[in-house]
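Please work out how this folds:
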Amino acid sequence: MEYRKLGDTDLELSAITYGSFAIGGTMWGGTEENEAQNAIRVSIDLGVTTIDTAPFYGLGFSEELIGRTIKNMDRSKVQILTKFGMVWDGSNEGKGDFMWDQEDNGKIYPLYKYASKANVIKETEESLKRLGTDYIDLLQLHWPDSTTPIDETMEALQRLIEQGKIRAAGVSNYNKDQMLEAQKTIRLASNQLPYSMLNRQIEKDIVPSAIENNIGIIAYSPLERGLLSGKYFKGEHLKSDDHRNGYFGQFDLEKVKAFLNKIEPLAQDKNATLAQLVLRWATLQPGITVVLAGARNSEQAISNAQSMDINLTQDELLFINKELEILS
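Presented below is the predicted three-dimensional model:
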């Protein structure tokens, strides 16, 4: 495994970082707890020492599951990244930006983006409790909240750093201007953003600005929630309540399939799967610090970790990027 410094911090994160959205179960057709815990343990054993989560993932369940899994581990050997600012428990009293009504286990929860100072402090305490730890390595604002001034949110994060409850502060889904505005109040460690072979929008201005300002980029959805693994073109089916039934509809699936067919021989030459090749490509792109990869079982966890064993030459990267023109 390769470890990378996150922005202007002393955090060293594994280039492949464990993404825990799916193990929360909500929007993913449920989860199998024992398999998820095994996936986390195997990931750590193979050097994937960084775990990214959020209260919203399973409405608290993902954080609780991670907390139980790492309970008896050396906390200094595991980096915990979590978030705040997606509120479903009504504590925001209708304040913030309404997102949608989230269904979970037959109940409907109105979901809001909310990042007031008081909410930042409240959510942090809740996450610390669920995770069973006394500090969070990186705390990130999950989504921009247009109703709260950026400096108010960042001042709250700075206070948490000074209290030792978090080691570093980041944002997620911020555009360039929002990112630079936050920098006026706090030293941002990172911006977590969607990035994949099918979605390279951040290369235009966010990545260059992040490089210039020494802000790390944490890439999420590098496999487009499994689509770029190719398995859904080979007969694998999704559960009816899996959000990917709709999510995949945004892509030209015939073009995606044609592209994967073009690069699959390269993966085979490397004794790798398509998913591993796609992950490794993402880790090698300019400005990308770490790449999130979810795993719901040990097999997926092993595959993700071993993607870092792939050696890609500049010519091979050029070949992949040329074939990506099919998708543009």
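
For the rest of this, base every contact and every neighbour count on C-alpha atoms.
Fine.

what about the strands in the stretch 51-200 of the chain?
Using DSSP state E, counting those that start in this stretch, the strands of the stretch 51-200 of the chain run over residues 79-84, 86-87, 97-104, 107-113, 136-141, 166-172, 190-194.

brain fart, the stretch 201-328 of the chain
Using DSSP E, counting those that start in this stretch, strands in the stretch 201-328 of the chain cover 216-220, 290-294.

Select, out of the ones you listed, the one closest to residue 13.
strand 290-294 (7.2 Å; Cα to Cα).

Of all the strands of the stretch 51-200 of the chain, which one comes closest to residue 237?
Closest among these, using Cα to Cα: strand 97-104, at 21.4 Å.

buried residues in that closest one?
residue 97 (16 or more other Cα atoms under 10 Å).

next one: stretch 132-151
Those buried within stretch 132-151 under the rule 16+ other Cα under 10 Å are 132, 135-145, 148, 150-151.

and if you look at stretch 66-81?
66-67, 69-70, 78-81.

same deal with stretch 112-122?
112-117, 119-121.

Just the ones of these in helices?
If you go by DSSP state H, these have 117, 119-121 in helices.

from those residues, which is closest to residue 97?
Closest to residue 97, out of all of those and judged by Cα to Cα, is residue 119, at 13.7 Å.

Here is a second sequence; please produce its structure as well for comparison:
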Amino acid sequence: MEFRQLGESNLQVSVITFGAWAIGGWMWGGAERKDAVEAIRASIDHGVTSIDTAPIYGQGLSEEIVGEALKGVPRDKVQILTKFGMRWDLTSPAGTLAFKSKDNNGKDIDIYKYAGKESVIKECEDSLKRLGTDHIDLLQIHWPDVVTPISETFEAILRLQEQGKILAAGVSNYSVEQMKEAEKTIKLASNQVPFSMVEKTIESELVPYCIANKKGILAYSPLQRGILTGKVKPGHAFNAGDTRADSKFYRPENITRINAFLDELRPMAESKGATLAQLVIRWTIERPGITVALVGARDANQAIQNAKAIEVKLSPEEIKYINDKLAKVELV
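Below is the predicted model:
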């Protein structure tokens, strides 16, 4: 495995990090707990040391599964990354309504973006309990809360850092301006944002800022929720509750165009004894400014295949070939 420093923090993370969204089941059409635990343990056995989760993933379930999987693992051998600021359990509304959803049992829930000071502290304490640990390596705000002053939110984070409950502070889905505002209160280690071969929006402004200011970037959905594996075909049937069905990337015509692009990469992948997904993951962590690729897995085999992407090597000429082919992909 390869490791990189997250910003200017003391945190060293594995460049392939286990993304624990899917194992929470929520928005992914369910998940098997036993398989999820085995997936995390298999990742660790194959060199992955960093696990990224969040309370909202399965409304606590993902964090509980991570905690279960890490029992018996020396705490200094893994880095736990989690989040706050997406509340589904408020007794009275606060912040802004993000969207309405259903939990894993089909019960209606209202999800609010809220990062008030006391709420941040409560969420951290709840996460520590679910994870079964005394500290979180990186605590990130999940989405901007446009109601609460950023200074208030990060004063709470600063307090948690001073108490040793978190080691480093990060953001997720923040703009450059929001990062600058947060930096007035605390030093940020990173920003977690969507990035993939077919979703490169952050390269216009955010990536140059993070490079210039030594901030890490954790790229989530580098496989674009599975479509860049080459295994999704037009007419793919999704389980109930799987929100990928509503994604523009999963429109039949876009599935066709993405698969045509991936077909042009197959010979390269095959020549390296790699899968398309492994080639895509390696391309992602070679991209300027990208520190980490967050990759999910629902079972041990997927987790092992993800970790083995580190064995794939790409020359400058091969990266240029991929980029040239990618430049011709037009999605609708």
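
Structural similarity score between the chains, please.
Here the TM-score for the pair of chains, by TM-score structural alignment, normalised by the length of the first structure, is 0.97; 327 aligned residues with a Cα RMSD of 1.3 Å.

one step back: nearest to residue 5 of the first structure, of the strands of the stretch 51-200 of the first structure?
Among the strands of the stretch 51-200 of the first structure, the nearest to residue 5 of the first structure by Cα to Cα is strand 190-194 (10.7 Å).

And the closest one against the second structure, how far off on average?
In the superposition with the second structure, the average deviation recorded for strand 190-194 of the first structure is 0.2 Å (mean Cα distance after the TM-score superposition for the first structure).

Can you name every helix or strand that that strand contacts?
Using 3 or more Cα pairs under 8 Å, 6 or more residues apart in numbering; DSSP states H and E as the contact test, the elements touching strand 190-194 of the first structure are strand 166-172, strand 216-220.

Let me see the ranges of the helices in the stretch 151-300 of the second structure.
Counting by DSSP state H, counting those that start in this stretch, the stretch 151-300 of the second structure has helices at residues 176-182, 206-212, 252-271, 276-286, 300-307.

just so I know, which of the ones you listed lies nearest residue 26 of the second structure?
Here helix 300-307 is closest among the helices of the stretch 151-300 of the second structure (Cα to Cα), at 18.9 Å.

Can you give me the buried ones in the closest one?
For helix 300-307 of the second structure, by 16+ other Cα under 10 Å, it's 300, 302-307.

what packs against it?
Secondary elements touching helix 300-307 of the second structure (3+ Cα pairs under 8 Å, 6+ apart): strand 16-19, helix 33-45, helix 276-286.

how much does the second one stray from the first structure?
Between helix 33-45 of the second structure and its aligned stretch in the first structure, the superposed structures give an average distance of 0.7 Å (mean Cα distance after the TM-score superposition for the first structure).

Also the last one?
Following the fit onto the first structure, the mean deviation recorded for helix 276-286 of the second structure is 0.4 Å by mean Cα distance after the TM-score superposition for the first structure.

how far off strand 216-220 does that helix point, in degrees?
Helix 276-286 of the second structure and strand 216-220 meet at an angle of 160 degrees, taking axes from the mean of the first three to the mean of the last three Cα atoms, to 10 degrees as the criterion.

can you name the residues of the first structure that helix 276-286 of the second structure overlays?
Using TM-score structural alignment, helix 276-286 of the second structure lines up with residues 274-284 of the first structure.

Distance from the chain centre to the matching stretch, please.
15 Å (Cα atoms, centre = their mean, to the nearest Å).

ok, residue 100 of the first structure to residue 156 of the first structure distance?
26 Å (Cα to Cα, to the nearest Å).

And residue 79 of the first structure, by the same measure?
With Cα to Cα as the criterion, residue 79 of the first structure and residue 156 of the first structure are 21 Å apart.

now swap in residue 65 of the first structure and tell me
From residue 65 of the first structure to residue 156 of the first structure the distance is 27 Å (Cα to Cα).

before we move on, back to that, take the strands of the stretch 51-200 of the first structure and lay them out in JSON lines including distance to residue 20 of the first structure.
Output for the strands of the stretch 51-200 of the first structure, formatted as JSON lines (distance: least, Cα to Cα, whole Å):
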{"stretch": "strand 79-84", "distance to residue 20 of the first structure": "10"}
{"stretch": "strand 86-87", "distance to residue 20 of the first structure": "16"}
{"stretch": "strand 97-104", "distance to residue 20 of the first structure": "17"}
{"stretch": "strand 107-113", "distance to residue 20 of the first structure": "19"}
{"stretch": "strand 136-141", "distance to residue 20 of the first structure": "15"}
{"stretch": "strand 166-172", "distance to residue 20 of the first structure": "15"}
{"stretch": "strand 190-194", "distance to residue 20 of the first structure": "14"}
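
Of those, which is nearest residue 239 of the first structure?
Nearest of those (Cα to Cα): strand 97-104, 15.0 Å.

any residues touching the closest one, and which ones?
26, 108-114, 145-147 (Cα atoms under 8 Å, 6 or more residues apart in numbering).

out of the residues you listed, which one sits closest to residue 260 of the first structure?
residue 26 (28.7 Å).

Determine the number of other residues adjacent to that closest one.
23 (other Cα atoms under 10 Å).

got the contact list for the closest residue to residue 89 of the first structure other than its chain neighbours?
The shortest distance from residue 89 of the first structure to any non-neighbouring residue, by Cα to Cα, 6 or more residues apart in numbering, is to residue 109 (7.2 Å). Residue 109 of the first structure makes contacts with 88-89, 101-103, as judged by Cα under 8 Å, 6+ apart.

I'd like these laid out as CSV, including distance to residue 192 of the first structure.
Rendered in CSV, the data for those read as follows (distance: Cα to Cα, whole Å):
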residue, distance to residue 192 of the first structure
88, 21
89, 24
101, 24
102, 22
103, 25
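
and those, which two are the farthest apart?
89 and 103 (12.7 Å).

Counterpart of residue 111 of the second structure over in the first structure?
Using TM-score structural alignment, residue 111 of the second structure sits opposite residue 111 in the first structure.
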